[in-house]
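A.B. asks: Show me how the following folds:
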Amino acid sequence: MQKIDLLKNLNHKNIVKYLGSIKTETHLYIILEYVENGSLASIIKPDKFGPFPESLVAVYIAQVLEGLVYLHEQGVVHRDIKGANILTTKEGIVKLADFGVSIKLSEADDNTHSVTGTPYWMAPEVIEMSEVCVASDIWSVGCTVIELLTGVPPYYDLQPMPALFRIVQDENPPIPDNLSPGITDFLHQCFKKDARLRPDAKTLLSHPWIKNSRPVVC
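C.D. replies: From the prediction side, this is the model:
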């Protein structure tokens, strides 16, 4: 019910819209907007489209950032940004979904300083349970960029616990060698170890890699 209270107040083109709920004696059904093309994680599977080129990743990530700008302005941290939670319509509009572990910063307490999210996309401060902040979503955006480019997130060759250890210990997650300078710099911005130094979603929308990929409206 708390998640419904959070969802029903969100209204943005890049966020899946809450339409209503039905409560029975045994179940609670949440009715959400239908997003027909499914998740980006399902589209990049080898038996479908496969990993995306940089230009397409930039188009999708720009919309993810637009959604995050809105969310963060509402004081909401998504806490589980990944390809499986990014849905797309047949027109190519991206929508953030699955707010099951999201939190309003105004409602954060000691119980919210828990290891929450999905291991390979998780920011170091979340693993260390040091703080709940919007910058954690930015780290996850970086992991999602690598996921969309390669088909898997960073450290996917490791079991979850060793992966969490490496996320905390390494200077930054491994970045593929064959990327353009623009996207490489974007990833380094997302992967700043100190959460306070990570640019926010609005700033990243102005990053050259994102700006250069967006269509010019005359």
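A.B. asks: Please count neighbours and contacts with C-alpha atoms only from this point.
C.D. replies: Fine.
A.B. asks: Tell me the secondary structure of the residue nearest to H113 when sequence neighbours are not counted, please.
C.D. replies: In this structure, H113 finds its nearest non-sequential neighbour in M129, 5.2 Å apart by Cα to Cα, 6 or more residues apart in numbering. For M129, the assignment made with DSSP: H, G, I helix; E, B strand; the rest coil gives coil.
A.B. asks: M129 and V145, how far apart?
C.D. replies: Counting by Cα to Cα, to the nearest Å, the gap from M129 to V145 is 24 Å.
A.B. asks: Mind checking which of these two has more residues around it?
C.D. replies: Between M129 and V145, counted using other Cα atoms under 10 Å, the more crowded position is V145 (26 against 15).
A.B. asks: which SSE is the more buried one in?
C.D. replies: helix 135-150 (DSSP states H and E).
A.B. asks: which other helices and strands contact that helix?
C.D. replies: Applying 3 or more Cα pairs under 8 Å, 6 or more residues apart in numbering; DSSP states H and E, we find helix 135-150 packed against helix 54-73, helix 181-190.
A.B. asks: Tell me which of these sits most buried.
C.D. replies: Among the helices and strands packed on helix 135-150, ranked by average contacts under mean count of other Cα atoms under 10 Å, first place goes to helix 54-73 (a mean of 20).
A.B. asks: And that one, how far out from the chain middle?
C.D. replies: With Cα atoms, centre = their mean, to the nearest Å as the basis, helix 54-73 stands 9 Å off its chain's centre.
A.B. asks: Show residues contacting whichever helix or strand comes after that helix.
C.D. replies: With elements assigned by DSSP H and E, the helix or strand that comes after helix 54-73 is strand 76-77. Contacts to strand 76-77, defined as Cα atoms under 8 Å, 6 or more residues apart in numbering, come from residues L71, S102, I103, K104, L105, C133, V134, D137.
A.B. asks: Alongside the first, I'd like the structure of this one:
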Amino acid sequence: MEYASGGCLQDLLNNRGYLDMDSVLYYAAEMVCGLQFLHSEGIIHRDFKPENILFSNKGHIKIADFGLAAENVFGNKTISGSIGTLHNMAPEMIQCQIYNSAVDWWAFGIVLCKMATGRSPFYEGRKAEKCIHFILNCQPSYSEQLSTELQDLLEKLLKKKPYKRLGFKGDIRRHPFFKSINWIKVEIQNVEPPFQPEPQPNPDVSIPASALEVLNIDTASTHSYSLQDFTYLSPSWQA
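C.D. replies: Now for the predicted structure:
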């Protein structure tokens, strides 16, 4: 993938807190197109989060970091493995159940809520056990000031049961939140992005050894863990 010089979505959220609704709608539509393309190619991203959503120099999004992606997952095929960033992981992944592309639509719901409100709809703290508890047992929480269409979309994306989750079930493009979207123009990037990102300096591509370390979490443990958007790999997957 070519260098995306516009930074990432997390940088934008750090600077602005949250996005205006026109920007939320625009980026959400591009994300839908991106995820649907990946899934049509049998790819489940499994770590869809603001840090992995980059901007081109023209302001279009690019889904990045496929280091945890699963390939050749077509049709009714399912896979297993609790892997990804804990705050964005779907319930079935946390519970080490088999799953499919519905996990990416759950993560999209988390990202969508963060764009619109600046917050996750679940626990945002640093304790793994509390994060897991909220995802598995609590309903998503977000501002009632959001439009009824957006609230309904979030509710349908954040279904605990993956087979009920919009994106995997039903045509997400037909949801009322996207009623103003011309999907053909979005797919060919013929819609003007909400803003022109400032070019970022060329990155230092050297990778320090510390960046390659993987943090292990035992979800059955009663200990408290600190976490800051870490990448999670189930102990059962360790060599």
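A.B. asks: rewinding a little: so what does the residue nearest to H113 of the first structure match up with in the second structure?
C.D. replies: Following TM-score structural alignment, the counterpart assigned to M129 of the first structure within the second structure is C96.
A.B. asks: And for D177 of the first structure?
C.D. replies: Matched by TM-score structural alignment, D177 of the first structure corresponds to E144 in the second structure.
A.B. asks: do you know how far the equivalent of V77 of the first structure over in the second structure is from A70 of the second structure?
C.D. replies: V77 of the first structure maps onto I44 in the second structure, with residues paired by TM-score structural alignment. For I44 of the second structure, the distance to A70 of the second structure equals 5 Å [Cα to Cα].
A.B. asks: Between these two, tell me which one has more neighbours.
C.D. replies: I44 (26 against 16).
A.B. asks: Tell me how far the more buried one lies from F168 of the second structure.
C.D. replies: According to Cα to Cα, I44 of the second structure and F168 of the second structure sit 12 Å apart.
A.B. asks: circling back to that earlier point, Serialize the helices and strands packed on helix 135-150 of the first structure to TSV and add fields for distance to E36 of the first structure.
C.D. replies: Converted to TSV, those look like this (distance: least, Cα to Cα, whole Å):
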stretch	distance to E36 of the first structure
helix 54-73	16
helix 181-190	29
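A.B. asks: Quick check: closest non-adjacent residue to the most centrally placed residue in the first structure.
C.D. replies: Central residue of the first structure (Cα atoms, centre = their mean): I81, 2.4 Å from the mean position. Computed as Cα to Cα, 6+ apart, the closest residue to I81 of the first structure that is not its neighbour in sequence is S140, at 5.6 Å.
A.B. asks: now V103 of the second structure
C.D. replies: A90 (5.4 Å).
A.B. asks: residues near the one you found, how many?
C.D. replies: Neighbours around A90 of the second structure, by other Cα under 10 Å: 29.
A.B. asks: what's the answer for L179 of the first structure, then?
C.D. replies: Using other Cα under 10 Å, L179 of the first structure has 12 neighbouring residues.
A.B. asks: Please report how far G109 of the second structure lies from K49 of the second structure.
C.D. replies: Taking Cα to Cα, one finds G109 of the second structure at 10 Å from K49 of the second structure.
A.B. asks: swap that for N182 of the second structure, please
C.D. replies: As judged by Cα to Cα, N182 of the second structure and K49 of the second structure stand 25 Å apart.
A.B. asks: More neighbours: which of the two?
C.D. replies: K49 (25 against 13).
A.B. asks: pretty sure the more buried one is in contact with A107, am I right?
C.D. replies: Yes - the pair K49 of the second structure / A107 is scored as a contact, 6.9 Å apart, by Cα atoms under 8 Å.
A.B. asks: what's near enough to touch the residue nearest to H113 of the first structure?
C.D. replies: Going by Cα under 8 Å, 6+ apart, M129 of the first structure touches H113, S114, V115.
A.B. asks: what's the answer for S42 of the first structure, then?
C.D. replies: With Cα under 8 Å, 6+ apart, S42 of the first structure has these contacts: K48, A84.
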